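[1] below are the sequence and a predicted model; questions follow.
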Amino acid sequence: MHFPLYFLWKTCFLIIMLDLCAVMASAPGEKAGGEKNASFS
């Protein structure tokens, strides 16, 4: 039964992808208005 391990790997992969997407989305905003993003995160 390797399902739990596969599920864990899938979850970690999704979290990493979401994290990368968040960084990519916040990168332009940081240049324009860093104060807004700083207080948001």
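    Arrived safely. Residues are numbered from 1 along each chain as shown.

[2] C-alpha from now on. contacts and neighbour counts both.
    Fine.

[3] quick one, helices of the protein?
    3-32, 34-40 (DSSP state H).

[4] just send those back as JSON lines, with mean neighbour count too.
    Below are these laid out as JSON lines (neighbours: other CA atoms under 10 Å):
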{"stretch": "helix 3-32", "mean neighbour count": "12"}
{"stretch": "helix 34-40", "mean neighbour count": "10"}
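
[5] next, the one to line up against it:
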Amino acid sequence: MGRLLIAEQWLFELTASILCISSVAEVTESGEVYESEVVSEPE
């Protein structure tokens, strides 16, 4: 029972990490797109 609890806690932390990383990646991607648009406008 103790192992199951630890496994659930680990899975929860892993899922939270993935969600956090994916949300950060989305912000980074949108930021890069915004920067590239701003850079290409003066041309």
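    Nice, I can see it. What you see is a predicted model, and the numbers here were worked out from it, not measured in a lab.

[6] report the central residue of structure 1.
    Among the residues of structure 1, residue 19 comes closest to the average C-alpha position under CA atoms, centre = their mean, at 1.0 Å.

[7] aligned partner of that residue in structure 2?
    Aligned by TM-score structural alignment, residue 19 of structure 1 pairs with residue 21 of structure 2.

[8] how close does that match sit to residue 13 of structure 2?
    To residue 13 of structure 2, residue 21 of structure 2 is 12 Å away according to CA to CA, to the nearest Å.

[9] before we move on, which element is residue 38 of structure 2 in?
    Per DSSP states H and E: residue 38 of structure 2 is located in helix 2-40.
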